[in-house]
Structure formats: C-alpha cells, structure tokens
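Asker: fold the following.
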Amino acid sequence: MTESDYDGWPDKYSDPRDRPHPDVLRITVESFDEAFEDTIAAIDAAADGEEQPAVVSFATVGELRKILTDRRIEILRTLMNTDGAAESISALAETLERDYRTVHDDVTLLADYGIVFIVEDDDRSKRPYLPYERIHLDVELTAIDTGEEPATA
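Answerer: This next block holds a predicted model:
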C-alpha cells in the first residue's frame, strides 16, 4: 500500500470488501515466540514486495480443533463456493439446511477469530464474507518433551 491508500483510513476501509486481501489465509498452530518470528519475517518479506498470506494462529491443536469443527469448515467451503459472501446469515443457514441460530453463532465465532468478516449492509442484514480463495492449515505435530531421560536397556 502507498501512503495515498491510507487517505480516509479507517472510513475508506471500514467495509472489509473494500480492503485489499491476499488470496490465501494461513491458519497455524504455533507458540507466541514462533508467531512473533513469523510476523517479523512476513514484515521483512512484505517490505521486499512479496505478497504475504493473512495468518491466524492458535496456541494449541486443541484450540484449533475447538474452532474449526466440521460444521464451521462447511461454512467456510460454502462461502468459498459463493465468491466469498452470502446474502445473509439466514440465506447461508438455508443453503446449509441448518438452524439460523447455530449458523449465526458459528459465523460470529469465526469472525471473532478473524477467519471471516461480518458485513452489515444498509438494510441491516449481516453478510458473512470470506475474502480468501484458499485456506491453508499449517499444523505440525511433534513429540512432547517430558524432560525425562530416555529408557536404556
């Protein structure tokens, strides 16, 4: 972005549909230190003109699994298949053949974690919006360090 892109901030970009977004959302499981190091590397790469994915990080695999349930992944896929937006949460619930309240709660939770956006139009309907073409899950499983010496024969 250039300095002129920031003219009128935040009004100019108050609607997430008007903001520039990368094609990929990267969802990771990493410690705070790893996330910090990745952020610094991304800033350096962006300064060199490289496009960077949007990143949402979770501290544990368990936290990620609580948020990205099969039903919520279904919401994300449905939004991706509708060019990133639904007419409303009601319309999304109807498409999914699910109860409005549970879809509303799921969309709200995904928005709270920065995975989707909720856009309020003039008619006050809330539209779920997913600006990414792809979501990349980056989860690395490693052995747990128990601090114990390995058993020897």
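
Asker: from here on, just use CA atoms for contacts and neighbour counts.
Answerer: Fine.

Asker: quick one, helices of this protein?
Answerer: For the chain, applying DSSP state H gives helices covering 32-47, 61-67, 70-81, 89-96, 100-112.

Asker: how far off centre is the third one?
Answerer: For helix 70-81, the gap between its own C-alpha mean and the chain's C-alpha mean amounts to 12 Å (C-alpha atoms, centre = their mean, to the nearest Å).

Asker: and that helix with helix 89-96, angle?
Answerer: 100 degrees (axes from the mean of the first three to the mean of the last three C-alpha atoms, to 10 degrees).

Asker: now show me the structure for the sequence below, then we'll compare the two:
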Amino acid sequence: MTILNVTVGTSIEKTLDNFGAALESAINGNPVAPQFGVGFASMAQFGDVFTPKRWELIAALKATGPLSIYALAKHLDRHYRNVYKDVGILTEWLVIEKNSDGHIFVPWDEIDVRLPLKKDAA
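Answerer: Model prediction:
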C-alpha cells in the first residue's frame, strides 16, 4: 500500500530529524521503509491546496483510473480550464501524476493528513 503523508504545522526541525534518523539507519545497513510526504506550514496553506473541489477531483480520479484532463472535466461536469489548473497544483504537490500516455492518475492508496495539536504553555 502506498501512502502520501501530509502534515500541517510540523516544524522543519522535526522533518530534518526524521530524515537524519532514516539516513543513519540506511548508512548502518538497516532497511528503511520508503516514505512519501508533503508538509504545510499552516492550515491556511493546506486549505489553499486541498480545496473541496480538488478533493472531489482526487476521489473521482481514484475511482475512475487514469483519464485525460478533458475526460476528467467532463466526468466532473466542470470547466476544462478550472480542472487543468487544479491538476497542475495537485501535480506540483505530488498528489497526482501523469502516465506515459499523458493521462493523470492518483498513485496513492491512501492520503494520510495529520495536524499535530500543540499544548499551550501554562
């Protein structure tokens, strides 16, 4: 199962610590499970990328399999230009990909979104 890990509000230090631990494990000859992820500094930034219409696009694309942007726009009953823009943004954030035929698809079995809650200092 391939999982895209999406985190919101995780510090760059924590991300680098996780990378360092994985690198050290690999250098020591230990197997390292592949991890695929993207991070957002804030919930606002996350919301700018993962709009409700883009979640609909992701779900439809996963259900139908690879499609051209034109076919996806028709399937969603949306304007081509808007779907084209959404595909560009979701591709940039690694959520969808293009195959050798130029069709787009969702390569993930799951998208795991995490928002760590911070404790207020008393």
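
Asker: need the TM-score from the superposition.
Answerer: For this chain pair, the superposition-based TM-score is 0.81 by TM-score structural alignment, normalised by the length of structure 2; 119 aligned residues with a C-alpha RMSD of 2.3 Å.

Asker: next, format the helices of structure 1 as TSV and append mean neighbour count.
Answerer: Formatted as TSV, the helices of structure 1 follow (neighbours: other C-alpha atoms under 10 Å):
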stretch	mean neighbour count
helix 32-47	13
helix 61-67	13
helix 70-81	17
helix 89-96	17
helix 100-112	17
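
Asker: any chance of these in CSV, plus distance to Arg127 of structure 1?
Answerer: Shown next, in CSV, are the helices of structure 1 (distance: least, C-alpha to C-alpha, whole Å):
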stretch, distance to Arg127 of structure 1
helix 32-47, 30
helix 61-67, 20
helix 70-81, 10
helix 89-96, 6
helix 100-112, 10
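
Asker: for Ile118 of structure 1, find the nearest of these.
Answerer: Minimum separation from Ile118 of structure 1 across the helices of structure 1 (C-alpha to C-alpha) falls at helix 100-112, 6.7 Å.

Asker: contact partners of that closest one?
Answerer: 67, 72, 75, 89-90, 92-94, 116-118, 128 (C-alpha atoms under 8 Å, 6 or more residues apart in numbering).

Asker: so how much does it differ from structure 2 once superposed?
Answerer: Its aligned residues in structure 2 lie a mean 0.6 Å from helix 100-112 of structure 1 after superposition (mean C-alpha distance after the TM-score superposition for structure 1).
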